[in-house]
Structures are given as structure tokens and as C-alpha cells.
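K.L.:
using only what follows, build the 3D model:
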Amino acid sequence: MIRGIRGATTVNSNDADEIVAATKEMIETMAAKNEVDPETIASVIISVTPDLNATFPAKALRLIDGWKYVPVMCMPEINVPGSLPKCIRVMMTVNTPKSQKEIEHVYVNDAIKLRPDLIEEQE
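P.N.:
Predicted coordinates:
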């Protein structure tokens, strides 16, 4: 079955190293919590808020062993007034036997504000 795994994190500044490090940590957590092997990933889509343009967060995937051939794309997030700033969001599409309810979405740093309902379920 194909499932989507969501993830989101925030950074403190528009700094290339910080963006890549935060993205890498989030992606690795998403993969670990959901027992994802890179061979089972169809694609990864990463969006960033307009205040983050120092680098492509997709660079983070190239730093993870075995992820060289995972298709990844970056794009801007919709600039909604009052939305969470300095936010990196991920949609990882994977082949997995897990049900929708078994998928563990990952929201860290200030991004926990985006889906507190999912965070509470996992505690």
C-alpha cells in the first residue's frame, strides 16, 4: 500500500547549514519511526516558507546513507498571513504494509503547533 508520511520542523534563522541539519534530522526520524527503507520511497516533497531561501533542504537527503536515488523536490509553501514562519514541511510517499493510523507523522520544534492532535496520539 502507498502511504504518505508527514513531517514538519522549524529553524531559527535562514541559514543553509541549519536548514540542512534540521531537515536531515526530521527525515531520519520519519524514516526510523515508520521503519522506512529508502528502496520503498516513491518520492519526497519538501516545502519551505518564503522566509527560507538560503539553500535547498533536499540537500539533506544526499547526506543520508542509501538515499542517493530517492526522488526529491523542493517548492515554496503558500504564503498565508499569520502562518508559522521558518517552517520546513515534508511529504514522504512510501510503500508500506502499515495502516493510515499506524503511520507516525513527525512534528518537531515550533511545528508541533501544526498538528497537536497527531502528537497527542503518539504519546
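K.L.:
CA atoms for contacts and neighbours, from now on please.
P.N.:
Noted.
K.L.:
for this structure, which segments count as strands?
P.N.:
2-10, 41-48, 72-76, 87-95, 106-107 (DSSP state E).
K.L.:
in the third one, what's buried?
P.N.:
Pointing back at strand 72-76 there. Using 16 or more other Cα atoms under 10 Å as the test for burial, strand 72-76 gives V72, C74.
K.L.:
what helices and strands are in contact with that strand?
P.N.:
For strand 72-76, the elements it packs on are strand 41-48, judged by 3 or more Cα pairs under 8 Å, 6 or more residues apart in numbering; DSSP states H and E.
K.L.:
packing partners for the strand it packs on?
P.N.:
strand 72-76, strand 87-95.
K.L.:
most remote residue from the middle of the chain, which is it?
P.N.:
Here the centre of the chain is the reference, and by Cα atoms, centre = their mean the most remote residue is P81, at 21.9 Å.
K.L.:
quick one, what contacts it?
P.N.:
Under the criterion of Cα atoms under 8 Å, 6 or more residues apart in numbering, P81 has no neighbours.
K.L.:
returning to what we had before: could you dump the helices and strands packed on strand 41-48 to TSV with distance to L63?
P.N.:
As requested, those are exported to TSV (distance: least, Cα to Cα, whole Å):
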stretch	distance to L63
strand 72-76	13
strand 87-95	16
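K.L.:
let's see this one next to it:
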Amino acid sequence: MIYNRGIRGATTVEHNDRDEIYAATEALVAEMIERNAIDPETVSNVWITVTHDLDAAFPAVAVRKRAGWDFVPLMCALEVPVEGSLPRCIRLMIQVNTEKNQREIRHVYQQGATVLRPDLAGQK
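P.N.:
Next up is the predicted model:
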């Protein structure tokens, strides 16, 4: 049976810098693709959010560049600015059609974002 599953990922950057945002996003999406053996034909869409302190670039540009997903719908949005939330954070949700069950999905947390889900950060 085929299911539509969400693959979560998050990373952080040190500075609100276009090249740093692109590099971190590219590294994140690359690991998400590798860990989950994502075929672009199975991707229905990608949601990307950033914290309010990141406005130097659209991370979707880096996803499109790294993955070559010219026809995959990508959407960037702002996170809810909750006091005390993790700063300079980029989050991705890749939605794929897969036969994998939820426990087989490998979520990816890099850099400072490992604090968001320490239970998932080290899974391979």
C-alpha cells in the first residue's frame, strides 16, 4: 500500500546570510534524500519554514538547486514567533508517497536543531 508520509528536517545557521542559509538548506535536503532514498517522482510537495530572524534568502532556492526539483511544489513560510524558540532555524517537511511505515521514515536534525528532537537526531 502507498501512503503519503511527511519527512521532517531542521537545521540552524549562525548568521542571517544568504550563502549560509543556502548551504545549510542544501546539506539538510541532501541528507533527507539520502536517508530516505527519495525519488523525486514520489515527492508531492515540500514545506519550508524559517524563524523570523532569517530573511536573507528563500531556502526553496537551495532545495531546487540541490535536489533539482524544478516541478515539485515548494513553499516558504515564517514560523510562529514563540518567545524562547530556537533562533535562526530552517525546517523542512518533504511529503512523499511511499510504502514505508511511519517508523521507517528517517527524520533529519542537524546543527543546533538537534535539540528540537534529540530522540530522532541520531537516527540513521
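K.L.:
map S44 of the second structure onto the first structure.
P.N.:
Here S44 of the second structure is matched to A42 in the first structure, going by TM-score structural alignment.
K.L.:
tell me how far its match lies from V94 of the first structure.
P.N.:
Using Cα to Cα, to the nearest Å, A42 of the first structure is found at 5 Å from V94 of the first structure.
K.L.:
more neighbours, the two?
P.N.:
Legend: neighbour count by other Cα atoms under 10 Å for A42 of the first structure and V94, higher for V94 (22 against 16).
K.L.:
which residues in the second structure does the longest helix belonging to the first structure align to?
P.N.:
Counting residues, the longest helix found in the first structure (DSSP state H) is helix 16-33. On the basis of TM-score structural alignment, helix 16-33 of the first structure is assigned to residues 18-35 in the second structure.
K.L.:
would you indicate which residues of that stretch are buried?
P.N.:
E20, I21, Y22, A23, A24, T25, E26, L28, V29, E31, M32, I33.
K.L.:
quick one: the residue sitting nearest the centre point of the first structure from K24 of the first structure, how far?
P.N.:
Most central in the first structure under Cα atoms, centre = their mean is V90, positioned 3.1 Å from the mean C-alpha point. V90 of the first structure sits 11 Å away from K24 of the first structure when distances are taken as Cα to Cα.
K.L.:
which one in the second structure is aligned with the residue farthest from the centre of the first structure?
P.N.:
So P81 of the first structure corresponds to E83, using TM-score structural alignment.
K.L.:
so V94 of the first structure is in contact with A31, correct?
P.N.:
No: the criterion here is Cα atoms under 8 Å, and V94 of the first structure misses it with A31 at 9.9 Å.
K.L.:
aligned to the residue nearest to the centre of the first structure, what sits in the second structure?
P.N.:
That one, V90 of the first structure, aligns with L92 by TM-score structural alignment.
K.L.:
residue contacts, its match?
P.N.:
Contacts of L92 of the second structure (Cα under 8 Å, 6+ apart): I7, R8, G9, A10, V46, W47, I48, T49.
K.L.:
any chance of those residues in TSV, with distance to I38 of the second structure and neighbour count too?
P.N.:
TSV is the format used below for those (distance: Cα to Cα, whole Å; neighbours: other Cα atoms under 10 Å):
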residue	distance to I38 of the second structure	neighbour count
I7	10	19
R8	13	18
G9	14	26
A10	17	28
V46	12	20
W47	16	17
I48	17	23
T49	20	21
